[in-house]
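Undergrad: Turn this into a model:
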Amino acid sequence: MCIHHILVVDDEPVLADACKQYFEHFGYKVTVAYDGQTALDLYERHSVDALITDFRMPRMNGQELLTRIRQRKPTLPAIMVSGFPGDFRQSEDERTKVFAKPTRLHTLAQCIKNLPCDSAVN
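TA: Modelled structure (predicted):
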């Protein structure tokens, strides 16, 4: 398992916190943010191995967050979720997976296991 620390970002605290509890149960370290700007600030202070983010959020959407993080760490694996199917399409980048809400936590966990490891140094 190459992913140990996940940054979870969702402006719905119930969803973000449920995701945190679920992944911690399986041994992952999880840092949670409820908006994109806070997530970026946390990313600057913590080394993470993967990102799970909502698309539509206040202060910075998930795509902008991912773009800004990837300026620093281009190979960071990410999962983008949204309740609005028209927000984006599946990326051709194998390091980014896209899911529509609602998505089962089990599905996200399987995806995390199959994401490529980040080979870049933070």
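Undergrad: CA atoms for contacts and neighbours, from now on please.
TA: Will do.
Undergrad: What segments of this structure are strands?
TA: Taking DSSP state E to define them, one finds strands in the chain at 5-9, 29-33, 50-54, 78-82, 96-100.
Undergrad: Adding mean neighbour count and distance to residue 61, write the ones you listed out as CSV.
TA: Formatted as CSV, the strands of the chain follow (neighbours: other C-alpha atoms under 10 Å; distance: least, C-alpha to C-alpha, whole Å):
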stretch, mean neighbour count, distance to residue 61
strand 5-9, 25, 10
strand 29-33, 20, 12
strand 50-54, 27, 8
strand 78-82, 23, 10
strand 96-100, 19, 14
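Undergrad: how about TSV for those strands, with distance to residue 20 added?
TA: TSV is the format used below for the strands of the chain (distance: least, C-alpha to C-alpha, whole Å):
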stretch	distance to residue 20
strand 5-9	7
strand 29-33	6
strand 50-54	10
strand 78-82	14
strand 96-100	18
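Undergrad: Of all these, which one is nearest residue 43?
TA: strand 5-9 (7.7 Å; C-alpha to C-alpha).
Undergrad: Residues in contact with the closest one: which ones?
TA: By C-alpha atoms under 8 Å, 6 or more residues apart in numbering, the residues outside strand 5-9 that reach it are 16, 19-20, 28-36, 39, 43, 47-54.
Undergrad: compare with the first, here's sequence two:
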Amino acid sequence: MIIPHHLLIAEDENLAAMALIESLEAEGFRVTLVHNGVEALEVDEKDPAALLLTDMRMPVMGGGALIRTIRLRRADLPIIVMTGYSECLPQEVPGRLIVLRKPYSLSALAGHVRALLPHRETAEH
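TA: Predicted coordinates for the structure are as follows:
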């Protein structure tokens, strides 16, 4: 049995979020959606993600603060930033990070996700 990677998506735009979920679940990933950085930190603490996908502009806590905070907890977590605002891009963030400017293709996004994650492991019974 293949254990699916858990992807955490922080995106406050519902249409964008639904397209991401549909695309990534079709690729075999387990996906959790949250609408801001605070929710992302809460979910990741209870159910650690293999990869974070985040928008930059969100209510309550935006992507920049989310990235800085999660890097303190998990410096090795791969992150994909999805943004239409170049002035919001994170500066000098350590670790594996890819920035995709909106609009981006879902197939390109899936390729980046696969490239950042280790090969799936098979669970033993």
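Undergrad: Any idea what the TM-score comes out to?
TA: Remark: TM-score between the superposed chains equals 0.85 [TM-score structural alignment, normalised by the length of structure 1]; 117 aligned residues with a C-alpha RMSD of 2.2 Å.
Undergrad: if I pick the residue nearest in space to the middle of structure 2, what's in contact with it?
TA: Nearest residue to the geometric centre of structure 2 (C-alpha atoms, centre = their mean): residue 53, 1.7 Å. By C-alpha under 8 Å, 6+ apart, the contact set of residue 53 of structure 2 is 7-10, 79-82.
Undergrad: again, only using 10 Å
TA: 7-11, 20, 33, 40, 63, 78-82, 97-99, 109, 113 (C-alpha atoms under 10 Å, 6 or more residues apart in numbering).
Undergrad: ditto for residue 100 of structure 2
TA: Residues in contact with residue 100 of structure 2 (C-alpha under 10 Å, 6+ apart) are 55, 80-84, 108-109, 112.
Undergrad: at 6 Å instead, please
TA: Residue 100 of structure 2 sits next to 81-82 when contact means C-alpha atoms under 6 Å, 6 or more residues apart in numbering.
Undergrad: Tell me how far the most far-flung residue of structure 1 relative to its centre lies from residue 101 of structure 1.
TA: Farthest-out residue of structure 1 from its mean C-alpha position, per C-alpha atoms, centre = their mean: residue 86, at 19.0 Å. Per C-alpha to C-alpha, to the nearest Å, residue 86 of structure 1 is found 12 Å from residue 101 of structure 1.
Undergrad: Next: residue 46 of structure 1.
TA: Going from residue 46 of structure 1 to residue 101 of structure 1 by C-alpha to C-alpha gives 27 Å.
Undergrad: ok, the closest residue to residue 93 of structure 2 other than its chain neighbours - how many residues close by?
TA: Leaving aside its sequence neighbours, residue 93 of structure 2 sits nearest to residue 68 (C-alpha to C-alpha, 6 or more residues apart in numbering; 7.5 Å). By other C-alpha atoms under 10 Å, the residues close to residue 68 of structure 2 number 15.
Undergrad: Please say which position in structure 2 the residue farthest from the centre of structure 1 maps to.
TA: Aligned counterpart of residue 86 of structure 1 in structure 2: residue 87 (TM-score structural alignment).
Undergrad: longest helix anywhere in structure 2?
TA: In structure 2, with assignment by DSSP state H, the single longest helix is helix 14-26.
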